[in-house]
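>>> got a predicted model here, sequence first, then my questions.
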Amino acid sequence: MAKESLPKWLVRHGGRIHYVRRVPSRYTQVDPRTFVTHSCNTDDVGQAVIARDRINAKVEAYWLSLVRGDGDDARARYQAVIEYARNAGFAYRDVGDITKGSVEDLFKRLATLEQPLAETQGRRTAPAEKAIPTQAHQRLGGF
């Protein structure tokens, strides 16, 4: 049987497709791993390519945060952002991905961020569902 040819950074392990990428030399000072591996959670090549692009964006954002930050502190901040998004009921997504998504998702995310900010300033905000057409919408120029 001929070896399957998969798109860049994708390999098949036991029927499932995984993202596998060598850490570029410019990041070896901040990331001690030789390879980054992550399951795409699929055996379909098309779905794996979509997952690969999402995973790769996160990995590259992580590397940039390490380079711009100060080592372990940058790593901790990156993990904290992912955890904050998860606790707020959202999957962590790169800003570029968020802006390509629905306006409703963007407004929900903005409204979720407004609530703790308002609380620290002693204001009250409407729940995220009601804040979409009002506060967040007005802040973005009402488009």
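Arrived safely.
>>> please count neighbours and contacts with C-alpha atoms only from this point.
Will do.
>>> for the longest helix belonging to the chain, which positions count as buried?
Determined from DSSP state H, the single longest helix within the chain is helix 45-68. With burial defined by 16 or more other Cα atoms under 10 Å, the residues of helix 45-68 counted as buried are 45, 48-49, 51-52, 55-58, 62-63, 65-67.
>>> for the strand or helix carrying R109, which positions count as buried?
Per DSSP states H and E, R109 falls inside helix 103-120. For helix 103-120, the neighbour count (16+ other Cα under 10 Å) marks 106-112, 114-115 as buried.
>>> need these in TSV with distance to A131, can you?
TSV is the format used below for the buried residues of helix 103-120 (distance: Cα to Cα, whole Å):
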residue	distance to A131
L106	12
F107	8
K108	8
R109	10
L110	9
A111	6
T112	9
E114	9
Q115	9
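>>> part of a helix, is V11?
No - assessed with DSSP: H, G, I helix; E, B strand; the rest coil, V11 is strand; it does not lie in a helix.
>>> just to check, it is in contact with T37?
No - using Cα atoms under 8 Å, V11 is not in contact with T37, being 9.8 Å away.
>>> who touches both of the two?
By Cα atoms under 8 Å, 6 or more residues apart in numbering, V11 and T37 have these common neighbours: 18-20.
>>> next SSE downstream of the lengthiest strand in the chain?
With secondary structure taken from DSSP state E, the chain has its longest strand at strand 16-22. Sequence-wise, the next helix or strand downstream of strand 16-22 (DSSP H and E) is strand 35-39.
>>> what about versus this one:
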Amino acid sequence: MTRLFSLARASRLHGSHFRRYFSFVDERRLKLAEQRPSVRELDVDKEILTGERRREIRRADFLKFTGGKRPLISSHLKGNIIAIFLGSWCIVAGILCLKMFKPESYEWLENERKRIEAAKEKLELIKQLESNAKNAPVGPV
């Protein structure tokens, strides 16, 4: 730390330089704060639709609030309809998958079992022939 202070003294950086910069930043922040609306000013816009005044809202104000268009279906109803549609679509897709992949008969299973048994018998026959070939004497008898 002492070395840092000695470098600051050597380059003649005084605290006044920093104070000038920070005072400029502070002035700029104060100017922006004056131009920025306060929370109370923003709350006035929300008071239009709260409390007793909610019943007294005029059609012009309502259309201004909704952007000039009345929605045909409320957002809650729209969300519920979409959820019901997606849920029913998933259920129907699952039922169709189960129906499509359900085998009509199990003949193919019996055929596969027969094929596997035939392959096992063939392997046993090959092993017996190899063991007989090893045990057989080599050369003329």
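Structure's in. What do you need? Because the structure is a prediction, the values reported are computed rather than measured.
>>> would you pull the TM-score for this pair?
Here the TM-score for the pair of chains, by TM-score structural alignment, normalised by the length of structure 2, is 0.20; 45 aligned residues with a Cα RMSD of 4.5 Å.
>>> and the longest strand of structure 1, what other elements does it pack with?
strand 10-13, strand 35-39, helix 45-68 (3 or more Cα pairs under 8 Å, 6 or more residues apart in numbering; DSSP states H and E).
>>> now those as a markdown table including distance to N87 of structure 1?
Below are those laid out as a markdown table (distance: least, Cα to Cα, whole Å):
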| stretch | distance to N87 of structure 1 |
| --- | --- |
| strand 10-13 | 30 |
| strand 35-39 | 22 |
| helix 45-68 | 18 |
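>>> wait, which of these is closest to Q138 of structure 1?
Proximity to Q138 of structure 1 (Cα to Cα) singles out helix 45-68 among those, at 29.7 Å.
>>> the helix or strand just after the longest helix of structure 1 relative to helix 103-120, how many degrees between them?
Sequence order places helix 72-87 as the next helix or strand after helix 45-68 of structure 1, per DSSP H and E. Relative orientation of helix 72-87 of structure 1 and helix 103-120, computed by axes from the mean of the first three to the mean of the last three Cα atoms, to 10 degrees: 110 degrees.
>>> helix 72-87 of structure 1 vs helix 45-68, what angle?
Computed by the same axes, to 10 degrees, the angle separating helix 72-87 of structure 1 from helix 45-68 equals 140 degrees.
>>> who does helix 72-87 of structure 1 touch, helix- and strand-wise?
So helix 72-87 of structure 1, by 3+ Cα pairs under 8 Å, 6+ apart, packs with helix 45-68.
>>> quick one: the helix it packs on to strand 16-22, angle?
Using the same axes, to 10 degrees: helix 45-68 of structure 1 against strand 16-22 is 30 degrees.
>>> now for helix 45-68 of structure 1, which elements pack on it?
For helix 45-68 of structure 1, the packing partners by 3+ Cα pairs under 8 Å, 6+ apart come out as strand 10-13, strand 16-22, helix 72-87.
>>> recalculate using a threshold of 6 Å.
Where contact means 3 or more Cα pairs under 6 Å, 6 or more residues apart in numbering; DSSP states H and E, helix 45-68 of structure 1 is not packed against any helix or strand.
>>> okay, V11 and T37 of structure 1: which has more neighbours?
Neighbours were counted for V11 of structure 1 and for T37 using other Cα atoms under 10 Å; V11 has more, 22 against 16.
>>> ok, the more buried one - contacts?
Residues in contact with V11 of structure 1 (Cα atoms under 6 Å, 6 or more residues apart in numbering) are 17-18.
>>> what's the helix or strand for A8 of structure 2?
Element membership for A8 of structure 2 (DSSP H and E) is helix 2-10.
>>> give me the element I126 of structure 2 is part of.
Assigned by DSSP H and E, I126 of structure 2 belongs to helix 107-135.
>>> now K78 of structure 2
Assigned by DSSP H and E, K78 of structure 2 belongs to helix 75-101.
>>> that helix: how far from the chain's middle?
Here the centre of helix 75-101 of structure 2 is set off from its chain's centre by 20 Å, with Cα atoms, centre = their mean, to the nearest Å.
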